[in-house]
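Visitor: Could you work out the structure for the sequence below:
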Amino acid sequence: MINSNRVLVVLYRYIPEVAPRVFRWGSIVDELTSQNIDVDVICAALPNTPEFEIIQKARVFRISPWFKGSYSLDQSRKKTNRPKRYKDFLFFKIFRKRVKKFLKRLPINSSLQKYGVNFYHKFISILSRVFNNLQLASDNIRRWIGSLSWPEYGMYWILPAFLKASQLIRQNEYSAVITVSWPVSPHVVGWLIHKTVAKKPNWIVDIGDPFSFNTTTPINDFNKFGKLNTRFERSLLKNATSISVTTCKTREDYINFLPGIESKIFEIPPLIPKAQNPIEPNLKNLLNDNNQKNKLIFTGSLRAKNRRPDVILYLFDQVLNDSELKEKLELHFYGDSKQCLDSFKPYKNIIDKKIYLHGIVEKSFIDQIINTADFLVNIGNVTENQLPSKTVEYISTNRPIINISSSKIDSSWEIISKTGIGINIYAKGVEEINESDISQLLNFIKNPPPPMVDETLKIIIEPYSIGVITNQYKNLIFKK
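Guide: Just a heads-up that it's a prediction; the model follows:
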C-alpha cells in the first residue's frame, strides 16, 4: 500500500450529469475533500463542458473516447435535438420557403403553376422516403456497433481513460484507486491499471449493479458475451483489494458467485443527500402548489423492464372513484418517463388534470420536491439485490410512503416496513390487483400513519448519512 492522502476515482459519469451514482460520488468526493483528502476524478467527456476543471476542490479530468461515434451508443447521452424528420432540417426549411414564394409568383391556376406544385409534392415524397431509409440504416448500424461493444458503450473510452489514469499514477502518490460502476467500463480501466502499472495503490471496486449475472437489465448481449462477462468479473473480484456493494443481498450473491472473497467485500448502503435549503422561487411552478390538493409524488426514472408505473396508475385511477378523494388527489411524476409513455395512454383524459408528467428535473429541485409531498410513491425494482437510493431519501422525509412491489423479496419494502410510515402493495401487473389492494390504499390515504418520532428517525437513517458512508470508504482507502 502507498501511504498518501490522495485518491483517484474513475467513473463514467460525473457532475453535472444526472444519475444516482453521480449524486452519490459527488457527495462523497465533497466530504473527502472537506477532510483535506485530495481527490482526482476521471470521467467521460461531455459536450460543452471543459476537459479539466476543479469541482468541490477535486480535480476533474473529462476524457473523450477514441471513437467519437460511440456517444450515440449511450442512450442516456444520445442527442435529443438532432432532426427527426426531413422537415426539421434548416436546408429544407429554406428550400420550401423559396419554392412556395416562387410558385406564388406564377399565374394562378396556370398549367405552369400546376406543374410546379405537382413536381414539388413528388420531390417532397421522394425526399421523405430517402430520409426515412437513411435514418433506419443509421439506427441499424448504431445497434449493430452497440451489439459488438464490450463491456458496453463505454468500450471506446477505456483506453484513453486508462492512459490518463496511468499518467496520473506516475505523477502522484495515491492511497487508492476507486473504480465505480454503472457502466462497467471504469472497472476495466482499474483492471488494466492493476495489471500494468508498477505502483499498486489499493484498488476499490465499487459496484452499483451486478454485471455478469444481471439478467433482468443486461448491459450487453449475454448470448455473445456471457462467458467473457463471467471470466472478467471473477478476475476483477480476485484482483481487487476491496469490493463495495449497496445491499446485503448483493454481497451474498457475489460470495456465492466467487467463494473466498468474504473478507474483502463490504456492504456500503445508499446515501441520503444533505438537507436542502427552503424551496426556491423558480421551483414553485413545478409544484402545482395547492393546499387543497393531496399530492402523491414519484421521483426517478421509469423503466420498461424493471420499473413500470402501470400498477400505481391503475390504483390511482380506482381511488379517484371515491367521492371524498376525487377532487383532492393528484399524482406527479418527476423524472425520465419516456420508456413507459404507453402506460399513460389509458389515462390520457386525466393527464395534466390529475396525473402530471414533469420530466427530468435538477437534483437540487428533486430533494426539495419530495418534501412537499403528502404521499411518496416508490416503485420497487424487479431485481431483488438492488436498493434504490431514493428509498432511503423518502424515509428521511418522514412522509407516508406507498410502495409498489413486483417481487416477493423487495429490498425497498424491507427497509420501509421498519418505519411504520408505509404500506406495501404487491402486484406484478394490473391483472393481479384486487379489491383489497384498492381498499388498503384508500384507507392509507384517508388515514395516513403518524410520522416517526425524531429519535426513531435518526436511528433509522444514521447508517445512510454522508458521514457514516464516507468513513466506510475511508476505511477501505487507507486499508493496510
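
Visitor: contacts and neighbour counts: CA atoms only from here.
Guide: Fine.

Visitor: Show me the contact partners of stretch 98-115.
Guide: With contact meaning C-alpha atoms under 8 Å, 6 or more residues apart in numbering, stretch 98-115 is reached by G116, V117.

Visitor: And it, how far out from the chain middle?
Guide: 53 Å (C-alpha atoms, centre = their mean, to the nearest Å).

Visitor: Name the residues of it that are buried.
Guide: L103, Q113 (16 or more other C-alpha atoms under 10 Å).

Visitor: go on, stretch 312-331?
Guide: Buried, per 16+ other C-alpha under 10 Å, within stretch 312-331: 312-320, 325, 329-331.

Visitor: Same check on stretch 184-198?
Guide: Buried-residue list, stretch 184-198, by 16+ other C-alpha under 10 Å: V184, S185, P186, H187, V188, V189, G190, W191, L192, I193, H194.

Visitor: Give me the contacts around that stretch.
Guide: For stretch 184-198, using C-alpha under 8 Å, 6+ apart, the contacting residues are 10-12, 151-152, 154-155, 157-159, 161-162, 165-166, 177-181, 200, 203, 205, 211, 236, 239.

Visitor: Before we compare anything, build this one as well:
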Amino acid sequence: MNKKKILIVTYGFYPEISPRSFRATELAKEFVRQGHEVTVVAPAKVGLEKFLSEYAVDFIDIGEVTWKVPVLRSNSSIAQLFNRVMVRLSSLWFEYPLIQLKGKVSKALKKLKGFDLLISVAVPYPIHWGVSSVWNKKGDGNPAKTWVADCGDPYMGQENDTFSPPFYFAWLEKSFCRKADYLSLPTENSYIGYYPEFHNKIVVIPQGFKFEEYRINETKRNENKLIFGYGGMFIPGRRDPREFLEFLVSLENEFDFEFHVYTSSPQYVESFAQRSKRIKLFPVIDRLELMDRFSTMDFLVNFTNVGKAQTPSKLIDYAILGKPIINIETGNLNNELVLEFLTKNYSNSIVIPNPEQYRIENVCSQFLSLTD
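Guide: The predicted model follows:
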C-alpha cells in the first residue's frame, strides 16, 4: 500500500455529535486503520483525549471561536427579542462569529507542508475560506498536493434555511471553488446547490461509517406496543415535526405506540410530549448508542428536506440498521401512509439503494483515488 500524508481541516470533530463531525472523525479513523499518516486541524473538544489514545492522529488545536455577538444582559422580553435578532442577523449578514475560523485555519495551514491530500470539511464554510486564503492555484507552497473541499449542505445554494445568504458571499464561495481541485458532495442531487461553472470539479462521495461498529440490540420487549423513533434537529417550516406530531396525538387512543424523539431542538416537540404519553422526548446522545436503541424499534422516521440539494445523512444509519423508514414531508402529511406504518404495513418504506457505498473503507478509497 502506498502510504499517504493526509490533512483534515474541520470545525466538528470527536466527540461532537453532528453529521460533519461524524464525517471528519470517521475519515480520520479509517485512514489511520489503513496505515496512512493523518493530521487533523480543528478546535479540541472535551473528551478528545480518548480518541487520540486509540488512533495515531496528529491533532492541531486551533481553539474555539472566541468572538461574541453583542447582546443585552437582561431577561426582559424586549431584550430577549433583541438578542435573538442580533444573533440571527450577525450570522446571516456577516457569518459572525464563525467567520473567525477563516483566520484560525489560515494561520494553522501556513505552518504545514508536504501533505498528499487536504480534505477540508464544511459546514461551517469559513473552513473552506480559510484554506482558500493560503492556497495557490499554481501549487507553490501549498500545504498539500491535492485539495478536496468536502461540502455537506450548500452555502449560497442552500434550500432549507429561512433566509438565503446575502449576495456578497458569492465572492467567497466562488473563490474557494476556483482554487479547490475537487468539490466532494454526499449525494448526486447535491450538485444543484453549486454554481454551474464548477460542476466539472464535483465528485460524489457519500457519508461513510464502519458497519462493524453497529450493534444490533436483541433485547426482548412488548411486541404489542409499536415503537418508532427519530434522531436529529428540526427546522421550522422546512423539516418540521408539528403536523406529524399533531396527527399522532389524535390517534393515541386508537393505537398502542410510542414515538421516541432525540433532538437538539426540543422546542418543537415539548408541547406534544406534555400532552401525550405517546410522545417521548430525549436529548441528543452518542450516535452508536442511538443506533443501538433504534435497532430495537419497529420503524424509523425521516423528515424530508425542502428541494433536492440536501439529503439527511441519518438515512445512511437507518439503511445500515435495515429498518423500515417512513418519509414525512412538511406541509404535505400523508395520513394514509402514517396509518399504514402504525398497522405494521411497511410496503411503502423508503428503499436506500446500494448500502455498501456507505462503508467507510469504500469512502476513503474514493478520496484516495483523487490523489492519483
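
Visitor: Which ones among the contacts of stretch 184-198 of the first structure map onto helices?
Guide: M155, W157, I158, L159, A161, F162, A165, S166, L236, N239 (DSSP state H).

Visitor: Give the equivalent position in the second structure for the fifth one.
Guide: Using TM-score structural alignment to pair residues, one finds that A161 of the first structure aligns to V105 in the second structure.

Visitor: And the closest residue to Y11 of the second structure other than its chain neighbours, how close does it get to K102 of the second structure?
Guide: Among residues not flanking Y11 of the second structure along the chain, A42 sits closest, at 5.3 Å (C-alpha to C-alpha, 6 or more residues apart in numbering). In this view, A42 of the second structure and K102 of the second structure are 12 Å apart by C-alpha to C-alpha, to the nearest Å.

Visitor: on that earlier part again, quick check: the two most widely separated of the buried residues of stretch 184-198 of the first structure?
Guide: V184 and H194 (15.8 Å; C-alpha to C-alpha).

Visitor: if we can go back for a sec, of the buried residues of stretch 312-331 of the first structure, which belong to helices?
Guide: Per DSSP H, those map to helices at I312, L313, Y314, L315, F316, D317, Q318, V319.

Visitor: how close does the residue mapped onto the fifth one from the second structure sit to K277 of the second structure?
Guide: This points to F316 of the first structure. Correspondence of F316 of the first structure to the second structure, assessed by TM-score structural alignment: L248. According to C-alpha to C-alpha, L248 of the second structure stands 11 Å off from K277 of the second structure.

Visitor: nearest residue to the residue nearest to the spatial centre of the second structure other than its sequence neighbours?
Guide: Among the residues of the second structure, the one closest to the centroid is P19, at 2.4 Å (C-alpha atoms, centre = their mean). Spatially, and ignoring its direct neighbours in sequence, P19 of the second structure is nearest to S313 (6.7 Å; C-alpha to C-alpha, 6+ apart).

Visitor: Against F257 of the second structure, how distant is that neighbour?
Guide: 26 Å.

Visitor: Equivalent analysis for P97 of the second structure, please.
Guide: 43 Å.

Visitor: and the nearest residue to R20 of the second structure once chain neighbours are set aside, how many neighbours?
Guide: Excluding the flanking residues, the one nearest R20 of the second structure by C-alpha to C-alpha, 6+ apart is G12, at 5.9 Å. Counted with other C-alpha atoms under 10 Å, residues neighbouring G12 of the second structure total 24.

Visitor: T371 of the second structure now?
Guide: T371 of the second structure, neighbours per other C-alpha under 10 Å, totals 14.

Visitor: if I read this right, it contacts L117, doesn't it?
Guide: Yes. The pair T371 of the second structure and L117 passes the contact test of C-alpha atoms under 8 Å, sitting 6.6 Å apart.

Visitor: Are there residues contacting both of these two? Which ones?
Guide: What both T371 of the second structure and L117 touch, as defined by C-alpha under 8 Å, 6+ apart, is the set K145, T146.

Visitor: With distance to S343 of the first structure as extra columns, can I get the buried residues of stretch 312-331 of the first structure in TSV?
Guide: Below are these laid out as TSV (distance: C-alpha to C-alpha, whole Å):
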residue	distance to S343 of the first structure
I312	10
L313	8
Y314	10
L315	13
F316	13
D317	13
Q318	15
V319	18
L320	18
L325	23
L329	19
E330	17
L331	14
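
Visitor: any chance you could map the helices in the stretch 151-300 of the second structure?
Guide: 169-179, 242-250, 270-275, 287-294 (DSSP state H, counting those that start in this stretch).

Visitor: Can you show me the strands along the second structure?
Guide: 5-9, 37-42, 57-61, 115-122, 144-151, 182-185, 202-204, 226-231, 257-262, 279-282, 299-303, 325-328 (DSSP state E).

Visitor: For those, give me a markdown table that also has distance to S90 of the second structure.
Guide: Listed next are the strands of the second structure as a markdown table, based on distance: least, C-alpha to C-alpha, whole Å:
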| stretch | distance to S90 of the second structure |
| --- | --- |
| strand 5-9 | 24 |
| strand 37-42 | 23 |
| strand 57-61 | 25 |
| strand 115-122 | 19 |
| strand 144-151 | 22 |
| strand 182-185 | 27 |
| strand 202-204 | 30 |
| strand 226-231 | 29 |
| strand 257-262 | 29 |
| strand 279-282 | 30 |
| strand 299-303 | 28 |
| strand 325-328 | 32 |
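
Visitor: Looking at the ones you listed, which is nearest to L27 of the second structure?
Guide: Comparing those by C-alpha to C-alpha, strand 5-9 comes nearest, at 8.6 Å.

Visitor: So which bit of the first structure is the closest one matched to?
Guide: Under TM-score structural alignment, the match for strand 5-9 of the second structure is residues 6-10.

Visitor: ok, now stretch 279-298 of the second structure?
Guide: So stretch 279-298 of the second structure sits over residues 355-374 in the first structure, by TM-score structural alignment.

Visitor: any idea how far that stretch is from the chain center?
Guide: Per C-alpha atoms, centre = their mean, the centroid offset for stretch 355-374 of the first structure relative to its chain is 15 Å.
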